[in-house]
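3D, please:
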Amino acid sequence: MFSERLEEVQGLVADHLTRIMRPLGDGRIADAMRYASSGGKRMRAFLVMEGARLHGIGDEQGIWSAAAVECLHAYSLVHDDLPCMDDDDMRRGLPTVHVQWDEATAVLAGDALQTLCFELLARDEASTDAGVRAGLVLSMARAAGAQGMVLGQALDIAAESAREPLTLDEIERLQAGKTGALITWAACAGAQLAGADEAPMRAYGDALGLAFQIADDILDVEGDAEAMGKAAGKDAAAGKATFVSLLGLDAAKRRAEALVDEATEALSSYGAEADCLREAARFVIARES
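Alright, predicted model coming up:
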């Protein structure tokens, strides 16, 4: 069920991004935007679409928020890969945007993808209710900005030059912003669209986001660079404190499994209708990339 739905969402998002970027025409920035937003697992889009379906919102409406979060995520990756940030040469098995073009193009393409995200959330097609659209924009701004993802990235950069390695609580706070905030937004978007209680989906998203990051830390140790489409072992080489370095590999795996149990339990009120989201949580810690 999950793999089929994920594949369906991947196709819907790819087609939608093609359509909404068509008016941009050709040119360096537009080409870089398309390049940066192509490929990937589309897990955040999946969470939006499946959460929307769970709350009675059809794909034709949910796709706008799903495409928006993918644009925001793509922007974050483009900027994170820059030499002044994580300095990565490969992403999703391809040269990163600043390598494929140059740093200025990467900065501007990322900026344009970020603003496109908010345009998509503000369009009438995202919701006929202006209040819902405003809520989506507001919550995305908080998830992506200095209270969320940007804060997490800033804390990550600061940790690289810190005298003492981060504690487990500090890493959890960092990752709740850098990785978790956008995953939680995606999980809650369907409930927002339906005007429903977000609490169960927020609990699901919070646990899933942390499990996702622990799985990333495990992949950095055990993963295959070719399968991941990016360099492995960078955290250890940089001496970064991670869930693996602090907990140990086996304990980190147990923590990720416990978080998946927590995520699936948060969906109990939805019954069997949420089985696809439960499978998604289990996939997060079983993936190879």
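
CA atoms for contacts and neighbours, from now on please.
OK.

surely Asp156 touches Leu174?
Yes: using C-alpha atoms under 8 Å, Asp156 is in contact with Leu174, at 6.7 Å.

these two: which is more packed in?
More neighbours surround Leu174 than the other of Asp156 and Leu174, with 23 against 20 (other C-alpha atoms under 10 Å).

also this sequence, please, to line up against the first:
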Amino acid sequence: MPDPAARPDPQLQAWRARADAALERALAALEHGEPRLLGAMRHAALAGGKRIRPLLVYACGNAFGAADAALDAPAAAVELVHAYSLVHDDLPAMDDDALRRGRPTVHIAFDEATAILAGDALQSLAFAVLADAPVDDGRRVAMLRELAGAAGADGMCGGQARDLAAAGSKQQRGADRLLPVVELERLHAMKTGALLRAAVRLGAIAAGADAAARAQLDRYASALGLGFQIRDDLLDVEGDSATLGKTAGKDAAQAKATFPGLLGVEASRGRLAGLGEEMNAALDALGMTADAPLRQLGRQAIERTH
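So this is what the prediction gives:
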């Protein structure tokens, strides 16, 4: 399957550059931090990556008329939360991974205590950045509430807790007792999907999209989030560490609940195709003419090779 990243879109490239610049500004403003901690934060946040979350902020906000300058803060904020989550996810107490984006993970490059603090500080910085977003107070508070909810116990953190519990249960009960599909989808709607959905919502809030539009955007984002995770699961089975930039085969080694493990590879690919159709149907229902970047990001989520 071709990788859409091999055909870079000029608009997405421009937005990615804006996101990187916004992240650099946010980190550069931390003038009085302890140097080792700041180095670890920069290692985590500026190491590249797909930047799909900030791109979704820009693509959604732009589709509804928001200026890029109004989207820089939410784009940087959602990526800072994502960066913090990866730092903590890689820790020995979680996934215990030594490789991320082709480089040593933060606790390997620095140390475990510094990695914990770096993750904490990245999360705090995200909300400081968002609190200064150049929008009216009502939209700013709505964006803060959205990101906090997506990152917390009912979102990303709750999904990670479910993932850890599911892996432990499978090890204890045996491989013949698999997690039901509906539970696996719920787990990933929280762990992966919540922050992707928040990225779309942040763009919609900044632009003042109405309730009907937001409902269709949620439909799009939910399909994208699930598709992103299924593709991740497939890449863990089919990819290699050099291409992925992280350790391949970790899911099976840790007895994690995955879509290929539950449905099989071919059925997982079929589910991906259906989710691609669902994303396009949601965008079709919006009747917009400026949704090409959202469609491109949807394709990237389900067709990427890393």
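
count the neighbours of the aligned residue in the second structure for Glu257 of the first structure for me.
Residue correspondence to the second structure (TM-score structural alignment): Glu257 of the first structure is matched to Ala273. The number of residues packed near Ala273 of the second structure is 14, by other C-alpha under 10 Å.

what does Leu297 of the second structure align to in the first structure?
Leu297 of the second structure maps onto Ala280 in the first structure, by TM-score structural alignment.

what's the closest non-adjacent residue to its match?
Excluding the flanking residues, the one nearest Ala280 of the first structure by C-alpha to C-alpha, 6 or more residues apart in numbering is Phe2, at 6.4 Å.

list the residues that contact the one you found.
Going by C-alpha atoms under 8 Å, 6 or more residues apart in numbering, Phe2 of the first structure touches Cys276, Leu277, Glu279, Ala280.

check Arg34 of the first structure too.
Going by C-alpha under 8 Å, 6+ apart, Arg34 of the first structure touches Thr18, Met21.

what helix or strand is it located in?
Per DSSP states H and E: Arg34 of the first structure is located in helix 28-36.

tell me the residues of the second structure aligned with that helix.
Taking TM-score structural alignment, helix 28-36 of the first structure hits residues 36-44 over in the second structure.

buried sites along the matching stretch?
Leu37, Leu38, Gly39, Ala40, Met41, Arg42, His43, Ala44 (16 or more other C-alpha atoms under 10 Å).

ok, now how distant is the residue lying closest to the last one once chain neighbours are set aside from His107 of the second structure?
Read it as Ala44 of the second structure. Sequence neighbours aside, Ala83 is the residue nearest to Ala44 of the second structure in space, at 6.0 Å (criterion: C-alpha to C-alpha, 6+ apart). Using C-alpha to C-alpha, to the nearest Å, we find Ala83 of the second structure at a distance of 13 Å from His107 of the second structure.

same check, this time on Val78 of the second structure
In terms of C-alpha to C-alpha, Val78 of the second structure sits 22 Å off from His107 of the second structure.

so which of these two has more stuff around it?
Val78 (27 against 22).

which SSE is the residue nearest to Gln175 of the first structure when sequence neighbours are not counted in?
Nearest-residue entry for Gln175 of the first structure: Gly152, 6.1 Å, with adjacent residues in sequence omitted and distances by C-alpha to C-alpha, 6+ apart. Here Gly152 of the first structure, judged by DSSP H and E, is contained in helix 149-160.

in the second structure, what stretch matches that helix?
Going by TM-score structural alignment: helix 149-160 of the first structure matches residues 156-167.

mean deviation of that stretch from the first structure?
Superposed on the first structure, stretch 156-167 of the second structure shows a mean distance to its aligned partners of 0.5 Å (mean C-alpha distance after the TM-score superposition for the first structure).

which part of the second structure matches stretch 93-112 of the first structure?
Using TM-score structural alignment, stretch 93-112 of the first structure pairs with 102-121 in the second structure.

just the strands in the second structure please.
99-100, 103-104 (DSSP state E).

tally of neighbours for Glu4 of the first structure?
Around Glu4 of the first structure there are 10 other residues, counting by other C-alpha under 10 Å.

what lines up with it in the second structure?
By TM-score structural alignment, Glu4 of the first structure lines up with Pro10.

any idea how far its match is from Glu303 of the second structure?
With C-alpha to C-alpha as the criterion, Pro10 of the second structure and Glu303 of the second structure are 19 Å apart.
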